[in-house]
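1. no sequence on hand, only this structure:
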């Protein structure tokens, strides 16, 4: 499966990105930098596990990230775009069709993300926030609530290690501002809760 330390040499072109994506690109850069710094302190490298993020059911909740992912898809060669979209349709059918839901609850099966290609993410530079932040023990501060703490992937892997502070709160706050501004700029409204596969399938012309 895709490694967290996948080299950040672009797997897709990162030039000529529309200006309205610049705040999101900067936030992603900051996330990657913070994640890598904490991972280095743990001496941690992702080599795949049962909790692998590329096999987990994740929903994404911002129009800004969905649009950036759709833009990223367009940077792939035509044949690769078609392949990703075929895998995305298969993913949706295996996960969300009535037959699939009657047989297995969504998320109970480990279905590879449609962006996986030879154990690497074909849209690595465009991958959403949760793909970037997953894996490390972390904390989240919500006003009026106790601090929410996450153990990191592969429960137990970090239990014997001294916790290295990794506060996701600033990233979520910045993402909220980016999403608000993006909605105002594009006129997009309404809540969004989609997997990568659903985002890509829904981006196809009707």
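-> Arrived safely, thanks for sending. Source: prediction; values computed, not measured.
2. all contacts plus neighbour counts: C-alpha atoms, from now on.
-> Noted.
3. now the closest residue to residue 141 other than its chain neighbours: how far from residue 164?
-> Across the structure, with CA to CA, 6 or more residues apart in numbering as the measure, the residue nearest residue 141 apart from its sequence neighbours is residue 147 (5.0 Å). Relative to residue 164, residue 147 is positioned 15 Å away (CA to CA, to the nearest Å).
4. more neighbours, the two?
-> Comparing residue 147 with residue 164 by other CA atoms under 10 Å, the one with more neighbours is residue 164, at 14 against 11.
5. so that one: helix, strand or coil?
-> In terms of secondary structure, residue 164 is coil; the call rests on DSSP: H, G, I helix; E, B strand; the rest coil.
6. if I look at residue 137, how far off is residue 23?
-> As defined by CA to CA, residue 137 lies at a distance of 26 Å from residue 23.
7. please compare the first structure with the one that follows:
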């Protein structure tokens, strides 16, 4: 089981590298940067949906020194409370990610997919198979003309490959386990995922 999991983690790392390359290709030459942005994406209410990423995050998290882990867990518990309070008020939560350290990700190498892809224009195939276009961050520079516009990042094959990794990790347990629909803070508070129904 451990060798299978390690092989899946290596495949996930390769997929993450592809995500980084695609992101860089879309942003190349545009001058796009997050520096000085007052609307930090790390306060976005992102929910994550795969056991494989949840497990991989904890692979990195468990290598941190104990005091740092505890500090992050304290923040995560506070994030969950603030998020629940905002939802009860009928508001969209805008709570800082528990692993954000003064604007930098404290788990950068183990950050999840949406944290790697957010910001650049992209396309994604809908349920009907037709691509839907999304503009990305409001700070992404508008192209000077059609020829100057960078090709948007196609997220579809990246999502499909992540889904394949999830299926390979879970196998027959895929339909027996509850669906993941958690913020990173919720994942952290719950601890590493249990892969038994």
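-> Looks like it came in fine. It should be emphasised that the depicted structure is a prediction, and the values quoted were computed from it without experimental measurement.
8. related to what we said a few turns ago, the more surrounded of residue 137 and residue 23 of the first structure?
-> Applying other CA under 10 Å to residue 137 of the first structure and residue 23 shows that residue 137 carries more neighbours, namely 22 against 17.
9. how about the more buried one, what's its match in the second structure?
-> Structural alignment places residue 137 of the first structure opposite residue 121 in the second structure (criterion: TM-score structural alignment).
10. quick one: contacts for that match?
-> By CA atoms under 8 Å, 6 or more residues apart in numbering, the residues touching residue 121 of the second structure are 26, 133-137, 140, 152-153.
11. residue 67 of the first structure is in what secondary structure piece?
-> For residue 67 of the first structure, the element it lies in under DSSP states H and E is helix 63-74.
12. now residue 133 of the second structure
-> Taking DSSP H and E as the definition, one finds residue 133 of the second structure inside strand 131-134.
13. what helices and strands are in contact with the helix holding residue 67 of the first structure?
-> With contacts defined as 3 or more CA pairs under 8 Å, 6 or more residues apart in numbering; DSSP states H and E, the packing partners of helix 63-74 of the first structure are helix 169-186, helix 196-202.
14. ranking the ones you listed by burial, who's on top?
-> When you average the neighbours per residue for each of those (mean count of other CA atoms under 10 Å), helix 196-202 leads with a mean of 20.
15. the second structure: matching residues for that one?
-> Residue span in the second structure matched to helix 196-202 of the first structure, by TM-score structural alignment: 184-190.
16. quick one: contacts of the matching stretch?
-> 46-48, 54, 73, 76-77, 79-80, 97-98, 193.
17. that one: average distance to aligned residues in the first structure?
-> Following the fit onto the first structure, the mean deviation recorded for stretch 184-190 of the second structure is 0.5 Å by mean CA distance after the TM-score superposition for the first structure.
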